[in-house]
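Visitor: Prediction below, plus the sequence it came from.
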Amino acid sequence: MSETLHKRKPPYLMLVILFIGAFVSFLNNSLLNVALPSIMKDLDIK
C-alpha cells in the first residue's frame, strides 16, 4: 500500500485572498458612490 501525503497550503494564503477581495469590494463601493451622481445626471434620473 502506498500512502499519499497531502501538503498543507500556508494558512496566510487564504487570508491574503480574503483581504484582497474585501479591499476590492470596498474600493468598488467607494468609486460607485462617487460616480453615481454624474451617471444619474447623464441619464436624466432624479
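Guide: Ah, there it is.
Visitor: Please count neighbours and contacts with C-alpha atoms only from this point.
Guide: Will do.
Visitor: Helix or strand: which one has the most centrally placed residue in the chain?
Guide: The chain has residue 21 as the residue nearest its centroid, 2.5 Å off, counting by CA atoms, centre = their mean. If you go by DSSP states H and E, residue 21 is part of helix 11-42.
Visitor: A further structure is provided below for comparison with the first:
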Amino acid sequence: MLPLPIFFDLPPIYLQYLLAASVIALGVLISSILYVKTKDRL
C-alpha cells in the first residue's frame, strides 16, 4: 500500500465525513444495483 499523508493531515472530522459519504455512496450504489436486478426478474 502506498502511504497517503494527505489523509493523515486532515482533521478527524473531515475524515469521518469522507468515510460517511463513501459508505452512503456505496450503499446507494448497491441498493440501485439490487433494485435493477430484482426489477428485471419481475
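Guide: That came through, no problem. These numbers were taken from a predicted model, which means no experiment stands behind them.
Visitor: buried residues in the helix holding residue 21 of the first structure?
Guide: Neighbour counts over helix 11-42 of the first structure (16 or more other CA atoms under 10 Å) mark no residue as buried.
Visitor: So what's the gap between that helix and the chain middle?
Guide: Distance of helix 11-42 of the first structure from its chain centroid, counting by CA atoms, centre = their mean, to the nearest Å, is 6 Å.
Visitor: before we move on, back to that, map the residue nearest to the centre of the first structure across to the second structure for me.
Guide: When the second structure is aligned by TM-score structural alignment, residue 21 of the first structure is paired with residue 25.
Visitor: so how far is residue 32 of the second structure from that match?
Guide: Residue 25 of the second structure sits 11 Å away from residue 32 of the second structure, taking CA to CA, to the nearest Å as the criterion.
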